[in-house]
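1. Sequence plus predicted model, see below.
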Amino acid sequence: MTKTVVHVTTLEQWKSVLDVWFKQGYGWSTENKEYSERLFKNGGRFLFLDDCITYSRTKPNSKPFIEYSEFMAQQKEDNKMETYYVTQEQLDLIKELKEKLYPLHVLLTRSNRYENIEVGLNNQEEKALLRYLGGDTSIKFKVKEQLYRLSRIDEGGDAVYMKFSYGTPGWDMDKDAAFTAPLEEIEKWQTPAWSLEKVD
């Protein structure tokens, strides 16, 4: 079920909504976090947030949408606390660091122990981490939901991954094009031929 549908009328609004969702750890179905301005320029005016971000050129029938101004008003209310999504390993290391008397000093001088914290963090998330370790109480870290994909070995010995094209399951050799979903959803599509694997 779609969580949110936002109607935008300008490219700036499009980017602003995407910024909010990227910051929350969401991306397009291809998992990239680009503005994809061409989608807006080609008529995309409705942004959908579910397990990933999608868009539409036409007014959605399935769920009422909210206007950009209402969406931003909700964000101001929610933005009292900044939330960043990390892996479980990263969260454990962040909590461990936070308990240290001088967490920034420990991070800088014993970096081998904590080098996995930085893996996958963008510039904004790294700055938030430093602010958090420095005592900023408006920042919190949560574990992002683990995504999975289905794979199998074809007759040629190559790995292929399940994907969907217009609602029909198929396969692709590119794992980045694979259908990804939380465990509960992906298990609905698993058969003995397909193996479950975590998405990095």
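-> Yep, that arrived.
2. CA atoms for contacts and neighbours, from now on please.
-> Noted.
3. In this protein, which helix is the longest?
-> helix 11-23 (DSSP state H).
4. by contact count, what packs against that helix?
-> helix 37-41 (3 or more C-alpha pairs under 8 Å, 6 or more residues apart in numbering; DSSP states H and E).
5. and the next element down the chain from the helix it packs on?
-> strand 46-49 (DSSP states H and E).
6. Run through who's touching that next one.
-> Contact partners of strand 46-49, identified using C-alpha atoms under 8 Å, 6 or more residues apart in numbering, comprise 2-8, 14, 53-60.
7. Nearest residue to the middle of the protein?
-> residue 26 (2.5 Å; C-alpha atoms, centre = their mean).
8. ok, second structure coming up, stack it against the first:
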Amino acid sequence: MTETVVHVTTLDQWKSVLDVWFAQGYEWLSYKGYREDYFRNGSRQLRLNPINKITYSGSNLYSEDDCIEYADFMAQQEKTMANETYYVTREQLDLINTIYEKLYSLDELVNCHTEAKNPFDDFSIPKGNALLRYLGGDTSVEFKVKEQLYRLWRIDDDGDRVYMKFTKHGTPDWTMDEDNAFTAPREEIEKHKTPAWEIEEVD
């Protein structure tokens, strides 16, 4: 994957770019949410780096030639994604398809909430009504399975389980927090594996 840097000028544009990337299954390198504080502190450049993680340029270091303007980025998205595509787990996609095939799909959806574990608890969709629109027959909405991601782990000298991560400068490091670990498709993970590290699937 090549690097993408998007230049934005407003907070709404900042959130719209993140909505696109979140819906495609990408996440921040070390954070969660929209991180409006980065924008308020002056950042106007959002970056999807070659290891499939979202970062930002606090000092707006990328030149005009290295950035894509917000309007051009969104136009590209419209071309490559004629539909609204949302990435979900295999379990969620199977459930969506099962519900969709029922005569009274909305009743089926409501009944899912009576289960001990609601399978939609972690259902992250920027526009909350996308699932309802899909079940109602809106053909502009589609769901796809997220690509399986992996991470690297090892046992350190103290007997603790640690995970490989990358700093914001791209330097390899380690963390005890699995949520901050470097995650990527298996092909990319294999490039970073050494005998010290084991590969595992990300839930």
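-> Yep, it's here. Here the structure is a predicted model, which is why all the values come from computation and not from measurement.
9. Drop the TM-score for these two in here.
-> With the length set by TM-score structural alignment, normalised by the length of the first structure, the two chains reach a TM-score of 0.82; 198 aligned residues with a C-alpha RMSD of 2.8 Å.
10. residue ranges of the strands in the first structure, please?
-> Using DSSP state E, the strands of the first structure run over residues 4-7, 46-49, 53-56, 66-67, 82-86, 139-143, 148-153, 159-165, 168-172, 195-198.
11. ok, and for the fifth one, which residues are buried?
-> When neighbours are counted by 16 or more other C-alpha atoms under 10 Å, the buried residues of strand 82-86 of the first structure are found to be 83-86.
12. which bit of the second structure covers that strand?
-> Alignment of strand 82-86 of the first structure against the second structure: residues 84-88, by TM-score structural alignment.
13. any idea how far that stretch is from the chain center?
-> How far stretch 84-88 of the second structure lies from its chain's middle: 11 Å, per C-alpha atoms, centre = their mean, to the nearest Å.
14. Which residues does it contact?
-> Against stretch 84-88 of the second structure from outside (C-alpha under 8 Å, 6+ apart): 23-25, 123-125, 140-146.
15. Could you turn the buried ones of those into a ChimeraX selection?
-> Per 16+ other C-alpha under 10 Å, the buried members of these correspond to this ChimeraX selection:
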select :23,24,25,125,141,143,146
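16. Need the strands of the first structure in TSV (columns: distance to residue 19 of the first structure).
-> As requested, the strands of the first structure are arranged in TSV below (distance: least, C-alpha to C-alpha, whole Å):
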stretch	distance to residue 19 of the first structure
strand 4-7	13
strand 46-49	12
strand 53-56	12
strand 66-67	16
strand 82-86	13
strand 139-143	17
strand 148-153	24
strand 159-165	27
strand 168-172	30
strand 195-198	26
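17. With respect to residue 178 of the first structure, which of those lies nearest?
-> strand 159-165 (4.7 Å; C-alpha to C-alpha).
18. Now for the residue mapped onto residue 182 of the second structure from the first structure: which residues touch it?
-> Alignment note (TM-score structural alignment): residue 182 of the second structure maps to residue 179 of the first structure. By C-alpha under 8 Å, 6+ apart, residue 179 of the first structure lies in contact with 149-150, 161-164.
19. Going through those residues, which ones are buried?
-> 149-150, 161-163.
20. Dump those residues into CSV; add distance to residue 175 of the first structure as well.
-> What follows is those, written out as CSV (distance: C-alpha to C-alpha, whole Å):
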residue, distance to residue 175 of the first structure
149, 8
150, 9
161, 6
162, 9
163, 9
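21. burial measure for the residue mapped onto residue 70 of the first structure from the second structure, as a count.
-> Matched across to the second structure, residue 70 of the first structure falls on residue 72, judged by TM-score structural alignment. Other residues within reach of residue 72 of the second structure, judged by other C-alpha atoms under 10 Å, total 12.
22. was I right about the residue nearest to the centre of the first structure contacting residue 52?
-> Yes - contact status for residue 26 of the first structure versus residue 52: in contact at 5.8 Å, counting by C-alpha atoms under 8 Å.
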